[in-house]
Structure formats: structure tokens, C-alpha cells
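Colleague: quick one: sequence and predicted model below, then my questions.
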Amino acid sequence: MLREYLARSGLSAGEARQVTLVAIPPVSGEQALRQGQVEVSALGGVLRDKALERGGIRSLFVDTDLFGQFTGGAYVLRDKFIKDNTNASRKLVEGISRAIEWAQTTPPEEVRARFDKIIAERKRNEDASSIKYWKSTGVASKGGLISDSEIQVWIDWLVKDGLFKPGQVKASDTYTNAFNYFRPGKTAEAR
């Protein structure tokens, strides 16, 4: 995202190469920024909201400023695991897709209340303070259905960076919605 932001902000490829990218764990990003170890830190979701609430830093951009509403990540299962555990794979993906859809269609305060209840009932001495920052699943499509356009963003970046050749990878070959509860073609009766 940072490279895309730099390019859209008018930096030439040479100027953008002068920016040193450093991999740090997301939970350490705010600390690295505040201690001056980095000039910019990629903070997302709760980590970003907590850091902004503490003050002294500002947001430059969020990924949706660059690409609109999209899902930036996905659950991944190996082909062999799916083949060897088809029923478990189907149940896992269907359950996740239904949970995503529930959170997408339920008022945020009700979702946060459910999170609070789950954590309290587990009795694991967990810190639930970050729940107040929850806004959404961050998943753009109903039930987490994946689309070619969401995958194509990543392919285009890899082509631009020279890691893929144009046409080397076809987005539709990299994912399946076959087990998603809301997959196209699944009838309401089958749900």
C-alpha cells in the first residue's frame, strides 16, 4: 500500500526506491514510530485507532482511499488439505462465511456486545478493551465471497514489481468460492 501511495503521490520510481521499507510486527509499529525508529508505520484497524486516539501522530491514508471498498486478505487452505479433508474444509468455510455475513448485517454495537460476552464467558483473563474499536469485518463482499478484482490488485503489484510476468497468473485460478455459504448458484433451499 505504501508503494502505491508513493506512486499516486507523484514520486518517480527512483524517488520511491529511496524509501527503505522495514518489516516490523504490526503490534510494534506504533512503538517504532513514536521512538523515531521509522518515519511511517503501516497501522491498520484497532492498532491504528488506538494509536490515533493516543495522539501525536496522524493518518496519511487508508487502503480504501486508494482502492475503495475491497477485501485485502483471505483464509487459505492447501489443496492437499482440502482434498484430504473436504467435509471439514466445507464446514470451516461455510461457518466463516456465515459469521462474516452476520457481522455485516448486525448493528456494530450488537456485534461488540457479542464479542464482550464471548470473552467474558471464556474466563481466560483476556483484555477486551480493543473491542470498543471494532467497526466492521473489513470484508467488502457478502459472506466473504472472493472476486477476481480483489486478487487482481495483488497480481498487478507483483507484475509491476517484476515478480510475475503479465498474464503469468490468472486471478480466477488462485481461489475458490466453492465452499462459501453464499456462493453464486447455491439455492436458498440448500442454505
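Modeller: Yep, that arrived.

Colleague: rest of the way, CA atoms for contacts and neighbours
Modeller: Noted.

Colleague: against Ala13, how distant is Val153?
Modeller: 19 Å (CA to CA, to the nearest Å).

Colleague: likewise Arg34?
Modeller: Computed with CA to CA, the distance linking Arg34 and Ala13 is 28 Å.

Colleague: if you count surrounding residues, which of those two has more?
Modeller: Each of Arg34 and Ala13 has its neighbours counted (other CA atoms under 10 Å); Arg34 has more, 15 against 11.

Colleague: Leu63: neighbour count?
Modeller: Actually, residue 63 is Asp rather than Leu. Asp63 sits with 15 neighbouring residues when counted by other CA under 10 Å.

Colleague: second one coming, line it up with the first:
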Amino acid sequence: MFERFTEPARRVVVLAQEDARERGDQSIGSEHLLLALCGAGGTPGAGLLAAQGVTAAAVEADLRRGERPGGPDLPDREALASVGIDLDEVRGRIEDAFGPGALENTRAAGRGRRRLWGHIPFEPGAKKALEYSLREAVRRGDRSLGTEHLVLGLLHEETGRASTLLRARGLTLEGMRAVWPPAM
């Protein structure tokens, strides 16, 4: 399947693998593909996402909040705020001291040992996203699969966290198909 990928689309897959490795994740999820797409500046897919307000910083923030504004830690956030503790400020200070994502890479956050080398498998949702990307390219009659097809692939519901994040920001598959220029 990867032989049909454009060079930028291949680079996105490699960046997703690197992101998963840096986070200590044992597999590549659709959220890693989304983050890699956002970071692939100058590509059609990154342009489509940026035009809709989806940036790497926004996705990172959504992931920290648990995929939706307020996130699952809202009751804890309110309890801490009632005693004068701003959870966002605490997280910010920890990340200033220990680096971005420091809290996500702890054992308490459910992270195991970091995978420093070797193959990192794709989660089922990420596999589905790649499969749907190929289907989107075929549907449009395109000969190669680019970053813009990856965006469309991530918008299918069965692709995991990326789909949830994008839908929470108001993006839909039909809407993105409409804003993407028609096939030549």
C-alpha cells in the first residue's frame, strides 16, 4: 500500500512513528498520524487542517484535556480550583521544568517503558485511517495517496482518537470533501 504514498505522506507516517516512540507509546494511533499531519507544513493536508483551525498545538491541548473541552478530569479540576489550585498552571509549570508531555509519559499516566528502537505497530484505528485514505484516493481517481487523503481517512468514524478530536472541532468527512478542490 505504501508504494502509492507521495513522499510527504510517507514522511507523515514516519513522523507519526517517531511521535509514538518519543511519547513512549507501544503503538501508533490515529492521533499520532493527526499530529504528524499538522506538523507537515507546506503540504495540502496540513493546509486543509490549518484552514479549519486544527494545529499541532490545538491537537496537543485536546489530547491533554481528554479529547473534548473540559475533558474527563473536570470534576477534579473544579475541586482543585475551589482550593485555589489552577490545574493548567500546574501542568504548565511541570512542562516548563521537565519538557512538553512530561505528565503523559509517567507510569501514572499509563505509559510503560519507552520503545527506543524497532518496529512500532499501528493500532486498529490508525490502520483503518490508512485504509480509508487509500479508498479516498481511489474514490477520487487519484494515482497517488497524499497528505490530503490522510486527512480524509482520519475523518472516518472507525479511526479512533483522531476522528473524535476532529469531529469535536466541527470537522466532518463531507465538509472536508467539499472544501478540498475537485480532482483534475
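Modeller: Cool, the structure landed. The model shown is predicted, which means the values in this text are computed figures rather than measured ones.

Colleague: let me see the TM-score of these two.
Modeller: Scored against TM-score structural alignment, normalised by the length of structure 2, the superposed chains reach a TM-score of 0.25; 92 aligned residues with a CA RMSD of 6.1 Å.

Colleague: could you say which helix or strand contains Lys50 of structure 1?
Modeller: Assessed by DSSP states H and E, Lys50 of structure 1 sits inside helix 45-54.

Colleague: also Glu78 of structure 2?
Modeller: Following DSSP H and E, one finds Glu78 of structure 2 within helix 74-82.

Colleague: biggest helix in structure 1 by residues?
Modeller: helix 86-105 (DSSP state H).

Colleague: following that helix, which helix or strand comes up?
Modeller: Proceeding N to C from helix 86-105 of structure 1, the next assigned helix or strand is helix 108-122, under DSSP H and E.

Colleague: by contact count, what packs against that next one?
Modeller: Applying 3 or more CA pairs under 8 Å, 6 or more residues apart in numbering; DSSP states H and E, we find helix 108-122 of structure 1 packed against no helix or strand.

Colleague: mind listing what's buried along whichever helix or strand comes after that helix?
Modeller: Per DSSP H and E, the first helix or strand lying C-terminal to helix 108-122 of structure 1 is helix 148-160. In terms of neighbour count (16 or more other CA atoms under 10 Å), helix 148-160 of structure 1 has its buried residues at 150-151, 155-156.

Colleague: between those, which is nearest Pro108 of structure 1?
Modeller: Glu150 (24.6 Å; CA to CA).

Colleague: who touches His149 of structure 2 in this structure?
Modeller: The contact partners of His149 of structure 2, by CA atoms under 8 Å, 6 or more residues apart in numbering, come to 45, 133-134, 136-137.

Colleague: how about the helices in structure 2?
Modeller: Ranges of helices in structure 2, per DSSP H, are 7-23, 30-38, 44-51, 56-65, 74-82, 87-98, 124-140, 147-154, 161-168, 173-179.

Colleague: got the buried residues of helix 148-160 of structure 1 as a markdown table, with distance to Tyr5 of structure 1 columns?
Modeller: Below are the buried residues of helix 148-160 of structure 1 laid out as a markdown table (distance: CA to CA, whole Å):
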| residue | distance to Tyr5 of structure 1 |
| --- | --- |
| Glu150 | 18 |
| Ile151 | 19 |
| Ile155 | 17 |
| Asp156 | 15 |
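
Colleague: looking at those residues, which is nearest Leu2 of structure 1?
Modeller: Of the buried residues of helix 148-160 of structure 1, the one sitting nearest to Leu2 of structure 1 (CA to CA) turns out to be Asp156, at 14.9 Å.

Colleague: contact partners for that closest one?
Modeller: Applying CA under 8 Å, 6+ apart, no residues contact Asp156 of structure 1.

Colleague: what's the separation between it and Glu150 of structure 1?
Modeller: From Asp156 of structure 1 across to Glu150 of structure 1, the span is 11 Å (CA to CA).

Colleague: repeat that for Ala113 of structure 1.
Modeller: According to CA to CA, Ala113 of structure 1 and Glu150 of structure 1 sit 31 Å apart.

Colleague: now Leu2 of structure 1
Modeller: Taking CA to CA, one finds Leu2 of structure 1 at 18 Å from Glu150 of structure 1.

Colleague: wait, doesn't Leu49 of structure 2 sit right on Leu35?
Modeller: No: look at Leu49 of structure 2 against Leu35 with CA atoms under 8 Å: they stay out of range, at 10.6 Å.

Colleague: which of the two has more residues huddled nearby?
Modeller: Set Leu49 of structure 2 next to Leu35 and count neighbours by other CA under 10 Å: Leu35 wins out with 23 against 20.

Colleague: that concludes my questions; thank you for your assistance.
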